[in-house]
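> Fold the following and give me the result.
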Amino acid sequence: MRDPTIGGLARQGGVGVETVRYYQRRGLLETPPSGGSGDGVRRYGAEAARRLRFIRSARTAGFTLDQIGELLALDAGQDRARARDLARTRLAELDAKIAELETARSALRRLAKACGEEAAGPCPIITAFEG
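I've put the predicted structure just below:
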């Protein structure tokens, strides 16, 4: 079986072709030479698929592309401290976002309850968002 083209790599990674190209422009994925297999088409090997899966997983965890680039550049055996620092920073950001979302959920819950209890006058939800 031949290595996939950019379209096949994109499908394997669950992204669009333009996303693969963007990651290449950002230096996160290498662009293989064209015609390596004699047909003039760029083919992507297992390493490209592995890196694309890594990028997707790291994006799901909320890392920025700059942070992902740094993680890809790290040698896990020699710079675990930096990888751990990046993960701790991301965890702190996630904790802050979770606290913000919990506050928003609590406020919206109160407004929805008030809206259901009050039959007359302006809707508390609408009034809260106007202020």
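
> can we go C-alpha only for contacts and neighbour counts from here?
Fine.

> Quickly note the distance from residue 78 to residue 89.
Distance, residue 78 to residue 89, by C-alpha to C-alpha, to the nearest Å: 20 Å.

> For the two, work out which one has more neighbours and name it.
Comparing residue 78 with residue 89 by other C-alpha atoms under 10 Å, the one with more neighbours is residue 89, at 13 against 8.

> Another for comparison:
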Amino acid sequence: MRIGELGQATGVDIETIRHYEKIGLLSPPAREANGYRNYDAAHMERLAFIRHCRALDMPLAEVKRLLDFVAHPEADCGDINRLIEEQLGRVRERLNSMLALEKQLVALRGRCGENHTARECGILHELVAASHEPEGRKS
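Purely as a prediction, here's the structure:
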């Protein structure tokens, strides 16, 4: 199949497929006589695996490590468990950061009542005041 068909079948953008080839996540396909790439079922399966890992927000370096394990099924899976634990830690850090952001936005929203002009808006006053604080003091 051609790159457009592969992209459509897997939901991956053509430029992303080319990038994965360039960085070695996806092996180069055979070329037809006219120079077109000719992908097979193995490419589609590998690309679907990569896409699923990326949907779990795994960095490409970690996806490559997982693909190495797929290629070497005799390897110890302890490293796979550690890799997933590391990703879980990154996700938890982001969740905590997002919760802190939500708390800041709720507090900011509480600074202003309804039916005021922009000049009287507590949200704008707070944002302007915070933009004048030194970086270390902003919350």
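
> The lengthiest helix in structure 2 corresponds to what range in structure 1?
Across structure 2, the longest stretch assigned as helix under DSSP state H is helix 78-109. Counting by TM-score structural alignment, helix 78-109 of structure 2 pairs with residues 81-112 of structure 1.

> mean per-residue distance, that stretch to structure 2?
Superposed on structure 2, stretch 81-112 of structure 1 shows a mean distance of 0.7 Å to its aligned residues (mean C-alpha distance after the TM-score superposition for structure 1).

> so the following helix or strand past the longest helix of structure 2 versus helix 78-109, what angle?
Next in sequence after helix 78-109 of structure 2, counting helices and strands by DSSP states H and E, comes helix 122-131. Interaxial angle, helix 122-131 of structure 2 versus helix 78-109 (axes from the mean of the first three to the mean of the last three C-alpha atoms, to 10 degrees): 120 degrees.

> Could you list the buried residues of helix 122-131 of structure 2?
122-123, 125 (16 or more other C-alpha atoms under 10 Å).

> Quick check: end-to-end length of stretch 59-70 of structure 1?
Using C-alpha to C-alpha, the two ends of stretch 59-70 of structure 1 sit 13 Å apart.

> Just the buried residues of that stretch, please?
62-63, 65, 67-69.

> Quick one: distance of that stretch to the chain centre.
Distance of stretch 59-70 of structure 1 from the chain centroid (C-alpha atoms, centre = their mean, to the nearest Å) equals 7 Å.

> which one among the buried residues of helix 122-131 of structure 2 gets closest to residue 96 of structure 2?
residue 123 (23.6 Å; C-alpha to C-alpha).

> And residue 48 of structure 1, how far from residue 64 of structure 1?
Counting by C-alpha to C-alpha, the gap from residue 48 of structure 1 to residue 64 of structure 1 is 19 Å.

> now swap in residue 96 of structure 1 and tell me
16 Å.

> Output the residue interval of structure 2 matched by stretch 8-20 of structure 1.
Using TM-score structural alignment, the residues of structure 2 aligned to stretch 8-20 of structure 1 are 5-17.

> can you count the residues close to residue 23 of structure 2?
Counted with other C-alpha under 10 Å, residue 23 of structure 2 comes out at 11.

> next one: residue 26 of structure 2
20.

> Now do the same for it: its match in structure 1.
For residue 26 of structure 2, the residue aligned by TM-score structural alignment is residue 29.

> Just give me the closest of the buried residues of helix 122-131 of structure 2 to residue 98 of structure 2.
Looking across these and measuring by C-alpha to C-alpha, the closest to residue 98 of structure 2 is residue 123, at 19.7 Å.

> All set now, cheers.
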